[in-house]
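*Asks:* with the sequence up front, the predicted model follows.
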Amino acid sequence: MIQNLPKEFPIGKLDDLDFGGAEAKTDTLIETPLGVCWTRPIHEFVKGKKNIVIGERGVGKSVLFKLLSEEKIKIKKKKDEHHAILLIEEELQYGTLKDYVDKHVQTFLTDPSMKYRIVWELFILSRILAFVTKKYAAFLPEELHKANEEMSVVLGYKTDSLKLSEIVKGVKATVGLKFGSSPIGTIESSVYTSLEPKEGLATDSKSVVGEKNIDIDEYKKLVQQFLDQRNTFLFVLVDKVDEFVVKSDYDIQQLMLQALMETEKSYMDCKNIRFKLFIRCDLYKRLEYDVIGPDKITAKKITLVWTDEDIRMFIAQRIMHNYFNVLGLNSLQFSIDDDKLYVDEKSVDNYIPDQSHDPSVSIPFVSVLVRSFSRFWKREMPKERKRHIEGRHTTMNDEISKQIITSIFPKHVKHIDKNGQSKQIDIFEYFSTHFSLASGTTTPRLLVMFLDKCLVIAREYYRNNPDEKVLLDMSGEYQLFKRNILKIAYAEFQTEISESFSMISSHWKNYFERFVEKKGKRTEYSFEVLYKFLGGDREEMRGFLAFMCHIGYLKCHNTKALIEDRQYTLPILFQSDNKRHGTDGLTHATYMQR
């Protein structure tokens, strides 16, 4: 238990509690020490050897991108080594891009992604040249100054923060590109672009007329040599290229990502230029690995996933942030039964404490998570204990996370199982199972939304019940978020998350709303059942179901089968609000009157 919490939780402080924001741009807590969860993937990522970050929607790819860009998280470096970061955030209009590429980019190669790779090669190289020219102007060799000037004149850009769409529209000349050596085995390829400058772009005497040849590899070599001489590593962070699109744009997006991966691979010989690409799981799985090299790409990727233990740490750290910054605590002190750390959680119900322990033995343990967070570990030593060869089944940090969570949340909540029976489940199972999309993994984004909803409902509850006090019980826990508060918060959270999902795509909005309206209490569906009660065109239905699986609203259990034979289920999160989660039809208004 936590040993040093105040005897009474100050209800007046509820308005000051803050669990952060659901989006990277609005989550102020990631600016604080406790706002960042150092999960295993992040620990591995900062070692610098992983170039591709993949993950489901909401797992924190954009948060990691933001923290890296602001240097709140830093990639490890050796002594006397220097790092620089180039940010590329590209929300592309794929239809417009396709029209331009089809019209202006020509190559003798049959690979459909090659045209898009040419666009990426031009864009990324121009951004790198502009970046190093601006950052190292006083030290830059003449060859690099000339290279940047030549690229800026030919491609028609003036700044180092231009977008890809600005480059393809601002070309001033017919440009021939030479690839000395490419990862797909080509010796040389040519690209021809329009002579028309971007509208509003001033032309000058340096504008190129006719054809201008650019040796991509030579320019890369110049940048590599310069960075190597300065013992500097340039990290190119690329995000936002995987935003959700529909129909034909999806195929173009896949080609663009394929081309981006091939472009990243073309920098293999430039050891001082390292890419960090942030990509959704579903798009990553659709790439053509035989072109890129499956073994090599697997070695460079890392998947952002949140284990149950990670989720508990995430919630606990956000509670701790409020204990320190709102309640004004300087530390938290814990008492932990050491034996429980060695008991498999699956058999914890059968655990009987050894009565021969000597309770007088205590060992202090200082947390490595936060400097201001001290931990007193009460280790109860038996007279004779066999050595724990296998190690602990529950980590020290996870036990602490659990104690922090139950200090304000109930240990158990009501749940209606699939047979319609009401039962209690512990709060940790609740967090692990009730906030998952179809992928089966819980995401921080959804949890933050729910935690914030709990605060909203709790504030109203205590405003309407000013006589209630929240006192520390015998277990060292507050009953701050009562079970009914969680019930109402979850029901409202379900409604809001469903509404937000309906707005992801205007194209599928009508289908989505019909599905939500008609799904009832059913949790399993076949293609034919869905087609029967949603109606419409069968081809449209195929696209809609692909969309629903993509956003995590439906899970397909037999993806290899013909689409007409596929079976789908709803995650708990999207199942019938009241019956599934035990609110028993209790509305917000009626609850507050009780």
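*Replies:* On my side now, so go ahead.

*Asks:* okay, CA-based contacts and neighbour counts for the rest of this
*Replies:* Noted.

*Asks:* okay, buried residues for stretch 41-53 please.
*Replies:* Residues 42, 45, 48, 50, 51, 52, 53 are the ones in stretch 41-53 that count as buried (16 or more other Cα atoms under 10 Å).

*Asks:* how near is the last one to residue 237?
*Replies:* According to Cα to Cα, to the nearest Å, residue 53 stands 10 Å off from residue 237.

*Asks:* show me the buried residues of stretch 41-53 that map onto helices.
*Replies:* Counting by DSSP state H, the buried residues of stretch 41-53 place 42, 45 in helices.

*Asks:* could you dump the buried residues of stretch 41-53 into CSV and include distance to residue 439?
*Replies:* Listed next are those as CSV, based on distance: Cα to Cα, whole Å:
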residue, distance to residue 439
42, 20
45, 22
48, 28
50, 23
51, 23
52, 20
53, 17
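
*Asks:* structure two is appended below for comparative analysis:
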Amino acid sequence: MFIVTSAVKKFFLNKHSVIVGAIGTGKSTLFRLLKNRHKEIDAFKNDLIIPLEEALSFSELSDFTKEYYIGKDERTLYQLLWKFNILSKTAIAISGMPNFPESKSEQTINNFLKESLSTDAYSSIISKVKDLISNANIKFEANIADHPITLEAGIKKPSTNKKKINLEEVQRAISSAVKERGFDKATIIIDKIDRFVAGIEYAIQRNFLTALLEVDDDMASDSHLNLKIFIRYDLFERLNFSNLGYDKVVDNAVILRWSKDETLRFLATRICMALHNAQIANFHNMILATDLSEYGLSFRERFLLNPKIPKILKKVVSKKQKVERDQNLFGKFDKSFITKVFPRKAIHYCASSQQTEEIGIFEFLGGHFIDGNSVCTPRYMLIFLKEVVNNVSSYYEENPDQISELVLVDKDYEWDLFKKKCVYTAYIDAKDIYVKNIGTVDEKWAKQFSNFTSKKGNKTKFDFKWIRANLSDVSEQDSVDFLSFLQVIGYLKISEHHSDIKKRGYELPILYKTAPNHS
């Protein structure tokens, strides 16, 4: 099931190049959607989609720069590498089409593929360029933001007999070929460039991604080439926007973030679908079981809300001006659908009193699933909902004398289905799953994460000194990097700010704090 949030609606317009989000907010889902099902999206259905999913070694990139780009601005090298890689992948995609090369522009593309050895779609960009210029027979030329860039082996081995690859000419040929083949655009979707790295690699990664944004800006005037760049939110915030301007880059970005209302919509939709699939109630039945008296809906408006009424009949019904509402009608539906099965009160563990108490279900849902990035993702809610179903199923199996009945609560009809203790137990069970899942995000840190969780006990606040004292097999630098990693994945949040990581204070967000079983 795919929920179209306000951010996703912006994405579907195909007017933004950069897609930004914290871990779990849906970047990978949108990438796969474009890669595998773009024809289902109006703004992309006539595009040639080209995935670029190369996980680059930043240490290898650093070595390459030191060897072949001595004394020059590394940013220009990164720009050239990106442009070459983007054009190379697009050229390979076009070369696989019937009767290639069938035009002058495609002949230019064919020559480019041969001269640049780019017919091999599996070699890494660094390996490919290194092999080319190591033979001292290739000179790359590009022009990005009106700045000419060249790369040649002559830095170390001067030669007068070099082939020239002018990337601007290649881009023009590709753009023409895309149009000739009947596509609106070639959309290059770029992912797997934002894996967590630290130290020197992190600095290189930031500069490399900044160069990609600059290439995107340079190529924006080409109506037949389109980039979609998927970047982790915390990394995006730390890029250097001095050349492009922060406002300009942000205006070109879609920020994936689920609001509380959208999270409730996701949960309500899952519940509605489950009741419909179980043949318990459909959407119209649930509307009829909902108190809408505060909205003053007339027969005409109820008629428009009925999903069984054909759209053509709804169109002939004249519109009526309405006064502004404090709560949206669909927001009312979402909350009503949730309380059709969830109790109106939930059990909450108060850390200060070390006791459980009851709070409103929407306060519980709105506040208990926030990670260290201040994000609630649909993944968290889905895991929780599955655990609720499992616990409720076990409850009724162990208590066959109890049944769920439709009862009237404050003018709304609701099922007494999900018991408060079942919901609380499901939340505790879900917490364990959240921790296990996040511990596998990066294999490099899996061992340290396992040691951390085994030693933290009920402690909620941490710092560099605690890491050094309790994770003895982790070096000083790795301790700094590990803290940064825990913050990036949302397992920790900063509680005491300081420019020096060794002097910062960190805290577990509520999502990962231990809560006792309810007795």
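*Replies:* Done, it's in. Here the structure is a predicted model, which means the values were calculated and not measured.

*Asks:* can you give me the TM-score here?
*Replies:* Overlay of the two chains. TM-score (TM-score structural alignment, normalised by the length of structure 2): 0.84; 495 aligned residues with a Cα RMSD of 3.4 Å.

*Asks:* overlap of the contact sets of residue 53 and residue 237 of structure 1?
*Replies:* 276, 277, 278 (Cα atoms under 8 Å, 6 or more residues apart in numbering).

*Asks:* show the buried residues in these.
*Replies:* 276, 277, 278.

*Asks:* quick one: the strands in the stretch 151-300 of structure 1?
*Replies:* Taking DSSP state E, counting those that start in this stretch, the strands of the stretch 151-300 of structure 1 run over residues 174-178, 211-215, 232-239, 273-280.

*Asks:* what's near enough to touch residue 387 of structure 2?
*Replies:* 426, 427, 429, 430.

*Asks:* one more pass at 10 Å, please.
*Replies:* 381, 393, 422, 423, 425, 426, 427, 428, 429, 430, 433 (Cα atoms under 10 Å, 6 or more residues apart in numbering).

*Asks:* mark which of those residues are part of helices, please.
*Replies:* Judged by DSSP H, helices contain the following of the contacts of residue 387 of structure 2: 381, 393, 422, 423, 425, 426, 427, 428, 429, 430, 433.

*Asks:* what separates the counterpart of the first one in structure 1 from residue 306 of structure 1, distance-wise?
*Replies:* It refers to residue 381 of structure 2. Using TM-score structural alignment as the criterion, residue 381 of structure 2 maps onto residue 447 of structure 1. Remark: distance between residue 447 of structure 1 and residue 306 of structure 1 (Cα to Cα) = 12 Å.

*Asks:* which neighbours do those two share?
*Replies:* residue 314.

*Asks:* in what helix or strand does the nearest residue to residue 265 of structure 2 once chain neighbours are set aside lie?
*Replies:* Computed as Cα to Cα, 6 or more residues apart in numbering, the closest residue to residue 265 of structure 2 that is not its neighbour in sequence is residue 334, at 5.6 Å. Applying DSSP states H and E as the criterion places residue 334 of structure 2 in helix 329-339.

*Asks:* could you point out the helix or strand that follows that helix?
*Replies:* Downstream of helix 329-339 of structure 2 (by DSSP H and E), the next one is strand 345-350.

*Asks:* how far is that next one from where the chain is centred?
*Replies:* Relative to its chain's centre, strand 345-350 of structure 2 lies at 30 Å (Cα atoms, centre = their mean, to the nearest Å).

*Asks:* what about whichever helix or strand comes after it, distance to the chain center?
*Replies:* Of the helices and strands lying after strand 345-350 of structure 2 in sequence (DSSP H and E), the nearest is strand 355-360. Centroid displacement of strand 355-360 of structure 2 relative to its chain, using Cα atoms, centre = their mean, is 33 Å.

*Asks:* stretch 86-96 of structure 1 now?
*Replies:* That offset, for stretch 86-96 of structure 1, works out to 18 Å (Cα atoms, centre = their mean).

*Asks:* what does the helix holding residue 334 of structure 2 contact?
*Replies:* Outside helix 329-339 of structure 2, the residues that reach it (Cα under 10 Å, 6+ apart) are 261-272, 283, 286-287, 289-292, 294-295, 328, 340, 342, 344-345, 361-362, 409, 412-418.

*Asks:* switch the cut-off to 6 Å
*Replies:* 265, 268 (Cα atoms under 6 Å, 6 or more residues apart in numbering).

*Asks:* what of stretch 579-594 of structure 1?
*Replies:* 414, 415, 416, 487, 578.

*Asks:* that stretch: how far from the chain's middle?
*Replies:* With Cα atoms, centre = their mean, you get 33 Å for stretch 579-594 of structure 1.

*Asks:* translate residue 480 of structure 2 into the numbering of structure 1.
*Replies:* Checking TM-score structural alignment: residue 480 of structure 2 goes with residue 542.

*Asks:* just give the closest residue to its match, not the sequence neighbours.
*Replies:* Nearest to residue 542 of structure 1 is residue 563, by Cα to Cα, 6+ apart, at 7.3 Å.

*Asks:* please pull up the equivalent of the one you found in structure 2.
*Replies:* Aligned partner of residue 563 of structure 1 by TM-score structural alignment: residue 501.

*Asks:* again, but for residue 430 of structure 1
*Replies:* Residue 430 of structure 1 maps onto residue 364 in structure 2, by TM-score structural alignment.

*Asks:* assign its match to helix, strand or coil.
*Replies:* Residue 364 of structure 2 falls in the helix class when you classify it by DSSP: H, G, I helix; E, B strand; the rest coil.

*Asks:* rewinding a little: reformat the buried ones among the shared contacts of residue 53 and residue 237 of structure 1 as TSV; add distance to residue 269 of structure 1.
*Replies:* TSV is the format used below for these (distance: Cα to Cα, whole Å):
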residue	distance to residue 269 of structure 1
276	16
277	18
278	22
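
*Asks:* that older thread, how about a markdown table for the contacts of stretch 579-594 of structure 1, with neighbour count and distance to residue 502 of structure 1 added?
*Replies:* Formatted as a markdown table, these follow (neighbours: other Cα atoms under 10 Å; distance: Cα to Cα, whole Å):
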| residue | neighbour count | distance to residue 502 of structure 1 |
| --- | --- | --- |
| 414 | 20 | 28 |
| 415 | 21 | 26 |
| 416 | 18 | 26 |
| 487 | 25 | 23 |
| 578 | 17 | 20 |
